[in-house]
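[1] missing the sequence, but the structure's below:
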C-alpha cells in the first residue's frame, strides 16, 4: 500500500528538483548538474521508485527547453538506469548506472543539439552525475540503510 504514494512522491520530487528555481538553471544542456538525479539511487531499496523516477523525468523533460529528444530518450535512459540500479548487489554500486547511462546516453543527443563534441558532453554530464548520484544520492542511501531500511 505504500508503493503508490512513494512512487508519486519520487515523481513529484524529481520534477520539482529539476524544473524549479534555482535547479532549472543547471539541469539542462551539455554541462549540467541535475540535482534530482540524487533520487536515482532509490530503486536499490524501493523498486517501485523506478516508475516514479521515470514519470518525474518525463515531466521535467516535458517542461524543459531541450525538446522531443530529451522527452523521449532522456526519459528512456532514466528508466533503464533505474531498472539496472534496482538489480545492483552492493549499495556503493547503486549510483553507477545513472552516472554511466546518462553520461554516455544523454550525450548522444545533447552533443548534436548543442553542437559540442560528444566526449565534451560525456565529461561534463558525468561530473554532474557523480556530484548528484555519489555526492548527494549515495549518502542518502547510506543513511536509509543505517536506519534499517532493507531492500524489497
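    Structure's in. What do you need? In this text, all values refer to a predicted model and were calculated from it rather than measured experimentally. Residues are numbered from 1 along each chain as shown.
[2] Please make it C-alpha for all contacts and neighbour counts, starting now.
    OK.
[3] Helices of this protein, start to end?
    Taking DSSP state H as the criterion, the chain contains helices spanning 3-19, 49-63, 68-69, 75-87, 96-101, 107-113, 118-129, 138-146.
[4] what comes into contact with the second one?
    Put plainly, it is helix 49-63. Helix 49-63 is contacted from outside by 6-16, 18-19, 39-40, 42-43, 67-68, 70-72, 74-76, 78-79, 82-83, 86, using CA atoms under 8 Å, 6 or more residues apart in numbering.
[5] got another, please set it beside the one above:
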C-alpha cells in the first residue's frame, strides 16, 4: 500500500477510541457549568486527544525518544483541540442557545 499514511490504520482505532471516550465524558459532564459555560465538558476532547493522539504520534514518529515526542505532540494536539473547543466551540454554543432550533426537543 504505497502512499499510505504510516499511522493511518492505527489511527482508525486509536482516534476512534479517543473520540468515543471524549464524547461519553462530554455527555456525562454537559450539565456542569461554570458561569453558564460547560467548561469541564469542553475540556474532555482536549484531554483525551492530547493523550491518545500525542502518544500515537510519538510511537509512530519518535520511537527512540518517546517521552520527548509525546510531550511535543500532546502539547500540539492539545493546543489545537483547546482552540477548537474553547475559542470556536463554546462561543458557538452560546450563539446557538439563543436560537429557537437549539431549544426545541428532538
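    Right, received. Where do you want to start? Quick caveat, the model's predicted, so the values are computed rather than measured.
[6] quick one on the thing from earlier: buried subset of the contacts of helix 49-63 of the first structure, written for PyMOL?
    Here is the PyMOL command that selects only those of the contacts of helix 49-63 of the first structure that count as buried (16 or more other CA atoms under 10 Å):
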select buried, resi 7+8+9+10+11+12+13+14+15+16+18+19+39+40+42+43+70+71+74+75+76+78+79+82+83+86
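[7] The second structure: which residue goes with residue 130 of the first structure?
    Across the two structures, residue 130 of the first structure finds its equivalent in residue 82 of the second structure, going by TM-score structural alignment.
[8] go on, residue 105 of the first structure?
    Structural alignment (TM-score structural alignment) places residue 105 of the first structure against residue 52 in the second structure.
[9] ok, now which ones touch the residue nearest to residue 106 of the first structure when sequence neighbours are not counted?
    Once flanking residues are discounted, residue 106 of the first structure sits nearest to residue 74: 6.2 Å by CA to CA, 6 or more residues apart in numbering. By CA under 8 Å, 6+ apart, the contact list for residue 74 of the first structure reads 57, 58, 61, 102, 106.
[10] And residue 112 of the first structure, how far from residue 76 of the first structure?
    From residue 112 of the first structure over to residue 76 of the first structure the distance is 18 Å, taken as CA to CA, to the nearest Å.
[11] And for residue 18 of the first structure?
    When CA to CA is applied, the distance between residue 18 of the first structure and residue 76 of the first structure equals 17 Å.
[12] Also residue 128 of the first structure?
    From residue 128 of the first structure across to residue 76 of the first structure, the span is 19 Å (CA to CA).
[13] still on that earlier bit, let's have the contacts of residue 74 of the first structure in JSON lines, adding neighbour count and distance to residue 148 of the first structure.
    Putting these into JSON lines (neighbours: other CA atoms under 10 Å; distance: CA to CA, whole Å) gives the following:
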{"residue": "57", "neighbour count": "29", "distance to residue 148 of the first structure": "28"}
{"residue": "58", "neighbour count": "24", "distance to residue 148 of the first structure": "31"}
{"residue": "61", "neighbour count": "25", "distance to residue 148 of the first structure": "34"}
{"residue": "102", "neighbour count": "22", "distance to residue 148 of the first structure": "30"}
{"residue": "106", "neighbour count": "25", "distance to residue 148 of the first structure": "34"}
